[in-house]
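1. The following comprises the amino acid sequence and a computationally predicted model.
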Amino acid sequence: MPSQPQTRTRLALSFADDGTEYRDLNGNGIMDPYEDHRLSPLERTEDLLSRLSLEEKAGVMFHTVIETGPGGSLLETPGNISKSPTSTVVLGKLMNHFNIHGLGTAREAARWSNSLQELAERTPHGIPITISTDPRHAFIENSGASFTAAHFSQWPEPIGLSAIGSLEQIRRFADIARQEYTAVGIRAALHPTVDLATEPRWCRQAGTFGQDSELSSQYVVEYLQGFQGDTLGPGSVACTTKHFPGGGPQRDGEDAHFPYGREQVYPGGRFQEHLAPFRRAIAHKTSAIMPYYGMPVGLELDGEPVEEVGFGYNKQMITGLLRGKLGYDGVVLSDWELVNDNLVDDQVLPARAWGVEDLSASQRMLKILNSGVDQFGGEECTDLLINLVRDGLVAEERIDESVRRLLLVKFQLGLFDNPFVDEDEAERIVGNAEFRREGRIAQSRSVTVLKNGPSNSRARLPLTGSPSLYVEGLDPANVTGFGSVTTNPDEADVAVVRLIAPWEHRDDLFLEKHFHAGSLDFPPGLIARLRSLAARVPLIIDVCLDRPAILTPLTEFASAIVGTFGVSDPALLDALFGRIQPQGRLPFELPRSMDAVRASRADVPGDTANPLYPFGHGLDLPQRTSPGKQTES
């Protein structure tokens, strides 16, 4: 496909009587206040708000998934995820906030972003698009929560950044991610996730900073600083901190995406501990906050029982606590699909209308509005909102409150003045060699040594020389430069086996197969086979800890065990051979047994009895003394 112009606008720049350049977004030949870059974002917001029709205001209040077409074109046929053609939601429903899923190359992503912004110029007031994304710099591919890095630089999952334990590393990652996002026109991040990883079975721990409230509070400050800066501006990415008021304490660790995981519980009375990172995020001006799907059960605040409905419906939580007591006046974006069921192919994901399942779609929307939410995530039913206003059930002044907040962010980000990106710059910035190098070093540093072999073991870390390796779960081609590979364990000096923390495979509801939930026990057959392997060759086991795992049986026969949180084969080998010093510390404890997990309290960090490896555990390795190529320099 031929290259298109790099920085484009359908609108030629216009000139006011005093010579000031401006974009005539509404085509009236006059520089209206909202088009005047010399005015403050607030002044411009008030002017534009006064000009918008109800239909335009309604469009601002929806934020749904969009997909790209081939080669960075606009997709005009509904895809697997998006519900409508692009022109329908932009020109027909006047929506201008979209969550992007799959992206092509950096150049294709930039081309698509520019084409989308050109389309938005055809709306009555030319409101630019805000493109958002879930995390996309690590390893987990889950269309309901995160994406693999692909063309972006690749880093550990957030839980792995936490394992490194460096404030500077958190901010550096966020700054690099900001540069890569803005290069392709992404201006809103549906992260960070500051839920506390207090229920060992919960499936979303990889996206958190771990179980510790104070550390999570410190890390969110650095994260926001790297993405947003001191204030939102043309170089910023606006962050949505989630999931208010802390989504970690799920009953039995089941996730609130699904009906069986709707209940959020506080048997240890630790609600305030889960809330603490949000206090810090508010103090450091997070652009938006997203309430979780979960429904609080048995929770009281200030002696009053909290209504047992999902947090996105909960007026006590949003208007009373978040807006009132915590003083937050930014955007509140609901989590996805609280109003309507999501049908994809032959599967359904019921609307996360926990506690209000019997309400109609319009009634659910009304309750969400009354709770204090500004924007409906994952929905495009603008007609429902318009009818609520026209039927007198919602005052237009209430709509104005939310639209004002949402437009203000667009003005602060500079989108009204130039929403376009440079395709050449996108190609230069996204996934460049330096960013990839830093990401790989961070991966190696996040490796957490849980157990090391005796000093006389060939599997003692760091490995030395050029050993013969038997490998499983690791691409043999990646061993080049570290040693040789044999397919016969009896001929190997050391075996290296990579595992993923166990989960129960489920695939009834849409998205369910992507969420790792259920028991943390490895299957007995795997344990028996690895025990047999260890009897033939010294065994090093790496377990990818997207959530805790019961490693107790493995400690009986493995010479060394490491935990990882999103680490490539080469980065793991760099750590195992000491070319880059692993420095990870466990961001959550590893329980000794499932009995201990079942007996623990969901809201209490580190609550399993006699854990195998406690929070903060991690062994330092001796400095490597044998010669070898140093990847970190």
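-> Received it, and whenever you're ready, just let me know what you need. Numbering: from 1, shown residues only.
2. When you work out contacts or count neighbours from here on, use the C-alpha atoms and nothing else.
-> OK.
3. And the strands in the stretch 401-550 of the chain, which stretches?
-> Listed in chain order, the strands of the stretch 401-550 of the chain (DSSP state E, counting those that start in this stretch) span residues 448-451, 468-472, 484-485, 494-500, 539-544.
4. So which bits of the second one are buried?
-> This means strand 468-472. Of all the residues in strand 468-472, those buried under the rule 16 or more other C-alpha atoms under 10 Å are 468, 469, 470, 471.
5. got those as CSV, with distance to residue 227 columns?
-> Listed next are the buried residues of strand 468-472 as CSV, based on distance: C-alpha to C-alpha, whole Å:
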residue, distance to residue 227
468, 44
469, 42
470, 42
471, 39
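6. can you pull out the strands in the stretch 201-350 of the chain?
-> 238-244, 263-265, 288-291, 295-297, 300-301, 304-305, 331-332, 342-344, 347-349.
7. The last one: which residues count as buried?
-> Put plainly, it is strand 347-349. Under 16+ other C-alpha under 10 Å, the buried positions of strand 347-349 are residue 349.
8. Downstream of it, the next helix or strand is which one?
-> Stepping forward along the backbone from strand 347-349, the first helix or strand reached (DSSP states H and E) is helix 361-371.
9. So what's the gap between that following helix and the chain middle?
-> 26 Å (C-alpha atoms, centre = their mean, to the nearest Å).
10. one more structure, for comparison:
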Amino acid sequence: MKTRARRGVVALSAIAIGAATLTVTGGAAAPQQRLSPEELLQQMTLEEKVGQLFVTYAYGRTADTAHPENMAEFGVDTPAQVVQKYHLGGIIHFAWTDSLYDPKQIAELSNGLQNAAVSSGAKVPLLISTDQEQGQVTRIPEPATQFPGNMALGAGRSVDDAGRAAAITGQELRAMGLNQNFAPSGDVNVNPANPVIGVRSFSSDPALAAQLTAAQVRGYEDSAPPGETVSAAVKHFPGHGDTNQDSHSSLPVIEHDRQQWEQLDAPPFREAIAAGADMVMSAHIVVPKLDDSGEPSTLSPGVLTGMLRGELGYRGVIITDSLQMDGVREKHPDAEIPVLALKAGADMLLMPFNVQVAIDGVLGAVRTGQLSEQRIDESVARILALKSARGVLDNPFVDVSKVDQVVGSPEHLAAAQEITDRTTTLLRNDGMLPLEPPGTMFVTGAGDKATAALAERIRVRGPQASALVTGLQPTPEQINQAAEEAKRHDVTVVLTNAAWSATNATQLDLVRALQQTGKPVVAVAVRDPYDAAYVDLPAWVATYSDKAVAMESLAKVLFGEITPVGKLPVPVPDPNQPGVDKYPFGHGLGWSGS
């Protein structure tokens, strides 16, 4: 906790807002008043304070873009008007809100939103966020620097690489005007059937997951001066790793007892808190052996106040996961959910189903005495302190003219490739790899971008290569077409993506059909490594990612340009022998076979 005190995230320090007027390209003038977080809080109305508790999205490429979805959902035309109407504490960006097109556009949108915030209401700048976990959950694509994601970093086993990946991601986000990243996932993926975490987790090993979670917190928050870094939000407390249900569409129940939680789930959160995490996100899960309320953790005082605040000593900002998810909306009306979350100990309320209903619910709870205004003040104080510590109050704007110097810079791209090269894992090799460059190669399987990227990287190395996308659920016709095409090539590489799940099981039929052609086949799990247990082939590789940067590392391994050094960060169970691992934790072959 010394790190947090040093940063001033707990105490309402006297860091001034608007130390100087700053005009930037595509931006606006910073506020000129010098107010500490404490002074800001004292001058805010109840409505302004309640607005600070909420984070939601708005539709449009610029702050002044009139978008019909804004009128339908919020009753106003533009993103700037959404910010001003609700006095929002934060905005979150998605591709589906038409917010993420290219780095300069994102930076200009960010500046426009900040201008709306500081020119109205309490004049408090926004937290602007997204989910740039990397890997499977990546909101901003190229030219932003891409990484293969957490499980790949777990395979690399490098604290330095995990921290560097976070630092690069954070610096690029801040250059685009985003000062908050909902990452990393601190969940320990001990359940191979987990449909919502999987490769978003660093590992099934609590110690490894804890080390890399803490490394990323430091990378996001400590790699540069506060005005150039982003807040990390570690998720999903108290731990979403051991479930076979998705909290987006149901309310998962995790049966860990106290000892299991202490040993399996708690370590990453403990280490993240020790590293000074600005924010922790709650999970919409029920943990009956830890909390007998029957409520999802997001709405449970026993979990948020008792465990996170009390037992782990966390003093930063607690934010809910999206309040639109079915896991939290199962038991209560939308007007009550934010009130219950605040009573449980949450500070910020992410993406309520109806923002006006949610805000009115909180205001009504204060006016009727269900919530005290002092309780609201406690959360707003934490939010303002976080904004102060990250330099958001001091200067929320970015220089759009400098975005291209940071986002996707040659230095960042080179670092990402080096890091990714240390994550590719060779699970099985019966003498097939590395390949002698064949005359022709065929790439097929899941992922149109991945298959195309790999084929292109094969071609630059000499062999002719063609690609055929068969998708997550290949049909018999697609499987037959791929098998016939494989017969006409010297070597086939097939990419699988969560083929272990019942939904995607026809991918395994594709692999078997390719195997039956008698031609050499290399199989590559480009998401969870669990696919490798289902079909025995001479060569299985795990990349944990289908990003182009991972396909480049895969090509290097296929042709022996680098030695595969990744080690499994999770065990791969044998589906035919319960309790037995086909490939154990830590397994990974080099060219020597060990």
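-> In hand now; what should we look at? The structure presented is a predicted model; accordingly, all values stated were derived computationally and were not measured.
11. tm score of chain vs chain?
-> Superposed pair, TM-score by TM-score structural alignment, normalised by the length of structure 2: 0.83. Supporting alignment: 530 aligned residues with a C-alpha RMSD of 2.6 Å.
12. Specify which member of the buried residues of strand 468-472 of structure 1 is nearest to residue 51 of structure 1.
-> Comparing those against residue 51 of structure 1 with C-alpha to C-alpha places residue 471 closest, at 64.9 Å.
13. who touches that closest one in this structure?
-> By C-alpha atoms under 8 Å, 6 or more residues apart in numbering, the contact list for residue 471 of structure 1 reads 485, 486, 487, 495, 496, 497.
14. Now check structure 2 for the residue matching it.
-> Counting by TM-score structural alignment, residue 471 of structure 1 corresponds to residue 443 in structure 2.
15. Could you do residue 368 of structure 1 as well?
-> Per TM-score structural alignment, residue 368 of structure 1 is aligned with residue 341.
16. Just give me the neighbour total for its match.
-> Other residues within reach of residue 341 of structure 2, judged by other C-alpha atoms under 10 Å, total 25.
17. Please apply the same query to residue 574 of structure 2.
-> 17.
18. I'd say residue 550 of structure 2 and residue 146 touch.
-> No - contact criterion C-alpha atoms under 8 Å: residue 550 of structure 2 and residue 146 do not qualify, at 9.3 Å.
19. which of those two has more neighbours?
-> Counted by other C-alpha under 10 Å, residue 550 of structure 2 and residue 146 do not tie: residue 550 has more neighbours, with 31 against 26.
20. tell me the contacts of residue 295 of structure 1?
-> Here residue 295 of structure 1 is in contact with 262, 263, 264, 308, 309, 310, 311, 354, 355 (criterion: C-alpha under 8 Å, 6+ apart).
21. Matching residue 353 of structure 1 against structure 2, which residue comes up?
-> Per TM-score structural alignment, residue 353 of structure 1 is aligned with residue 329.
22. count of neighbours near residue 155 of structure 2?
-> Residue 155 of structure 2: 29 neighbours (other C-alpha under 10 Å).
23. Map residue 94 of structure 1 onto structure 2.
-> Checking TM-score structural alignment: residue 94 of structure 1 goes with residue 87.
24. Nearest residue to its match in space, ignoring adjacent ones along the chain?
-> Nearest residue to residue 87 of structure 2, sequence neighbours excluded (C-alpha to C-alpha, 6 or more residues apart in numbering): residue 51, at 4.6 Å.
25. In three-state terms, how would residue 623 of structure 1 be classified?
-> Three-state call for residue 623 of structure 1 (DSSP: H, G, I helix; E, B strand; the rest coil): coil.
26. OK, contacts around it?
-> Per C-alpha under 8 Å, 6+ apart, neighbours of residue 623 of structure 1: 578, 581.
27. end-to-end on stretch 433-450 of structure 2?
-> End-to-end distance for stretch 433-450 of structure 2: 20 Å, by C-alpha to C-alpha, to the nearest Å.
28. Could you pull out the buried residues of that stretch?
-> Quick answer for stretch 433-450 of structure 2 (16+ other C-alpha under 10 Å): 433, 434, 437, 440, 441, 442, 443, 444, 445, 446, 447, 450.
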